[in-house]
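*Asks:* Sequence first, then the predicted structure:
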Amino acid sequence: MNRLFPLAFGIFLTWAAYGVAMKHIASLNSTTWPGTFGDSFGALNTLFTGLAFSGLIVSLSTQRKELTLQREELTHQRHALEEQGRQLASQAESMKRSAEAQERTAVAQERAALAQTHGALIAAKSEDLRATISAIEAMGDSGDHKWLARRAPLQTKRDQLIAQISEMTDPTNWKG
């Protein structure tokens, strides 16, 4: 903008000087004045062509500055996008690790629940075994035929419970 003011002032001075020069030429010889006046437009045409060329140079200079600023802005945008890409990759990696940790936690909780259920089953069978052993001991040892008939199913139940508890507590049978 500050370049245009001197340019406009120069055009105004040229125009004013042109008017003064034309008046002076007209006063010298009145018979040749129309031809001189027509020829003077060639000089005016040259002046405006020069001014248009000056405007072209100013325009090219302004465009060069704008292109430089645009390149700098694009460089800043590229750096910002690269940084954003790195941050997104970091977030994706963090989310992946978090998902893996949640999966491991879920598996551990499932195993803990299975172990708790398994322990409750063992405790229930152990309690049933204690009750069966107490019933066998309460019968005493009379040795008669009726006593053996009543005691045999309890002993079979006791042996089955012992086998089941042994199988449930054997680590080679555990799943998971």
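*Replies:* Yes, it's here.
*Asks:* alpha carbons only for contacts and neighbour counts from here, please
*Replies:* Noted.
*Asks:* Need the residues that contact the helix or strand harbouring Ala8.
*Replies:* In this assignment (DSSP states H and E), Ala8 forms part of helix 4-28. Residues outside helix 4-28 that contact it (Cα atoms under 8 Å, 6 or more residues apart in numbering) are Trp33, Thr36, Phe37.
*Asks:* helices or strands up against the next helix or strand after it?
*Replies:* Toward the C-terminus, helix 4-28 is succeeded by helix 33-139 as the next helix or strand (DSSP H and E). The elements that helix 33-139 packs onto, with contact taken as 3 or more Cα pairs under 8 Å, 6 or more residues apart in numbering; DSSP states H and E, are helix 4-28, helix 145-169.
*Asks:* Throw those helices into TSV and include distance to Leu51 and mean neighbour count, thanks.
*Replies:* Written out in TSV, the entries for the helices and strands packed on helix 33-139 read as follows (distance: least, Cα to Cα, whole Å; neighbours: other Cα atoms under 10 Å):
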stretch	distance to Leu51	mean neighbour count
helix 4-28	8	13
helix 145-169	104	14
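*Asks:* any chance of those helices in CSV, plus distance to Glu100?
*Replies:* Compiled in CSV, the helices and strands packed on helix 33-139 are given as follows (distance: least, Cα to Cα, whole Å):
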stretch, distance to Glu100
helix 4-28, 67
helix 145-169, 31
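*Asks:* related to what we said a few turns ago, write a PyMOL command that selects only the buried members of the contacts of helix 4-28.
*Replies:* Applied in PyMOL, the following selects the buried portion of the contacts of helix 4-28 according to 16 or more other Cα atoms under 10 Å:
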select buried, resi 33
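*Asks:* from the contacts of helix 4-28, which is closest to Ala124?
*Replies:* Distance ranking of these against Ala124, using Cα to Cα, places Phe37 first at 126.9 Å.
*Asks:* ok, second structure coming up, stack it against the first:
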Amino acid sequence: MEEEKSKNKILIKLILLVVLIWGLSAILIMTFLSEWSDRGTFGDLFGAVNALFSALAFAVLIYTIILQREEIKQNREEIVLNRKELEKSSKLQRKAQDVLIKQVEQTHLSAKMNAMRTLVDYYNNQISNPKSTEEVIERAKQKRKQIIVQIDQLIDGLNDSDVE
């Protein structure tokens, strides 16, 4: 923004300089050449200079168009690169989400297995406790068996990739 203001100030100063020189030339011509025919002849001398300046202005215009074309091409290339980087970033985010989901699933599975292991230990304690009645021991054996079947089903349902 600051650079743009600086360029605008320079452009305004150059335009004012050109208008000043043009105005001074008109005053000098009017002062030093009193006859209209002399003024006309003097003006005709600058026809070639006028053509030269027009050609230079046209060349600068073409050069400006070429520069703008190159900038547009670079901008397009940057946009393509940015798009590719955004796609890579998006893929990485999806992979990270997949990893997090897997970790949550594994944590959940581990917690479930630990809870089942705790229950099996509890029922084992009831079975081995000499103070337990036959009814309590039989019920503990049945519940332990049910939990062990559930553990077997969980393990059978797992793929090698599920447990890493």
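*Replies:* The structure has been received and is ready for your questions. Remember, predicted model here, so these are calculated numbers, not experimental data.
*Asks:* what's the angle from the helix holding Ala8 of the first structure to helix 33-139?
*Replies:* Going by axes from the mean of the first three to the mean of the last three Cα atoms, to 10 degrees, helix 4-28 of the first structure is angled at 170 degrees with respect to helix 33-139.
*Asks:* How far does helix 4-28 of the first structure sit from its chain's centre?
*Replies:* Distance of helix 4-28 of the first structure from its chain centroid, counting by Cα atoms, centre = their mean, to the nearest Å, is 66 Å.
*Asks:* One more: stretch 18-37 of the first structure?
*Replies:* Centre to centre, stretch against its chain (Cα atoms, centre = their mean), the figure for stretch 18-37 of the first structure is 78 Å.
*Asks:* Same question for stretch 59-76 of the second structure.
*Replies:* When distances are taken as Cα atoms, centre = their mean, stretch 59-76 of the second structure is centred 26 Å away from the chain's centroid.
*Asks:* what range in the first structure matches it?
*Replies:* Residues 65-82 of the first structure are matched to stretch 59-76 of the second structure when aligned by TM-score structural alignment.
*Asks:* post-alignment, that stretch versus the second structure, mean distance?
*Replies:* Mean deviation of stretch 65-82 of the first structure from its aligned counterpart in the second structure after superposition (mean Cα distance after the TM-score superposition for the first structure): 1.1 Å.
*Asks:* gap between the residue located most distally from the centre of the second structure and Leu24 of the second structure?
*Replies:* Distance to the chain centre peaks in the second structure at Glu35, reaching 70.7 Å (criterion: Cα atoms, centre = their mean). Shown here: Glu35 of the second structure relative to Leu24 of the second structure, a distance of 18 Å by Cα to Cα, to the nearest Å.
*Asks:* and the aligned residue in the first structure for His108 of the second structure, how many neighbours does it have?
*Replies:* Alignment note (TM-score structural alignment): His108 of the second structure maps to Leu114 of the first structure. When counting by other Cα atoms under 10 Å, one arrives at 14 neighbours for Leu114 of the first structure.
*Asks:* and what of Glu93 of the first structure?
*Replies:* Neighbouring residues of Glu93 of the first structure were enumerated by other Cα under 10 Å; the total is 12.
*Asks:* With the one 10 residues further on instead?
*Replies:* Each residue near Glu103 of the first structure was counted by other Cα under 10 Å, and the total is 12.
*Asks:* To which residue of the second structure is it aligned?
*Replies:* Taking TM-score structural alignment as the alignment basis, one finds that Glu103 of the first structure is matched in the second structure by Gln97.
*Asks:* and that match, what does it touch?
*Replies:* Under the criterion of Cα under 8 Å, 6+ apart, Gln97 of the second structure has no contact partners.
*Asks:* what does the one 5 residues further on give?
*Replies:* With contacts defined as Cα under 8 Å, 6+ apart, Lys102 of the second structure is in contact with Asp162.
*Asks:* Leu14 of the second structure pairs with which position in the first structure?
*Replies:* Looking across to the first structure (by TM-score structural alignment), Leu14 of the second structure lines up with no residue whatsoever.
*Asks:* which SSE is Leu14 of the second structure in?
*Replies:* Mapping Leu14 of the second structure onto the secondary structure by DSSP H and E places it in helix 2-32.
*Asks:* From Leu86 of the second structure, how far out is Tyr122 of the second structure?
*Replies:* From Tyr122 of the second structure across to Leu86 of the second structure, the span is 53 Å (Cα to Cα).
*Asks:* My error: substitute Glu105 of the second structure in the last question.
*Replies:* Applying Cα to Cα to Glu105 of the second structure and Leu86 of the second structure gives a distance of 28 Å.
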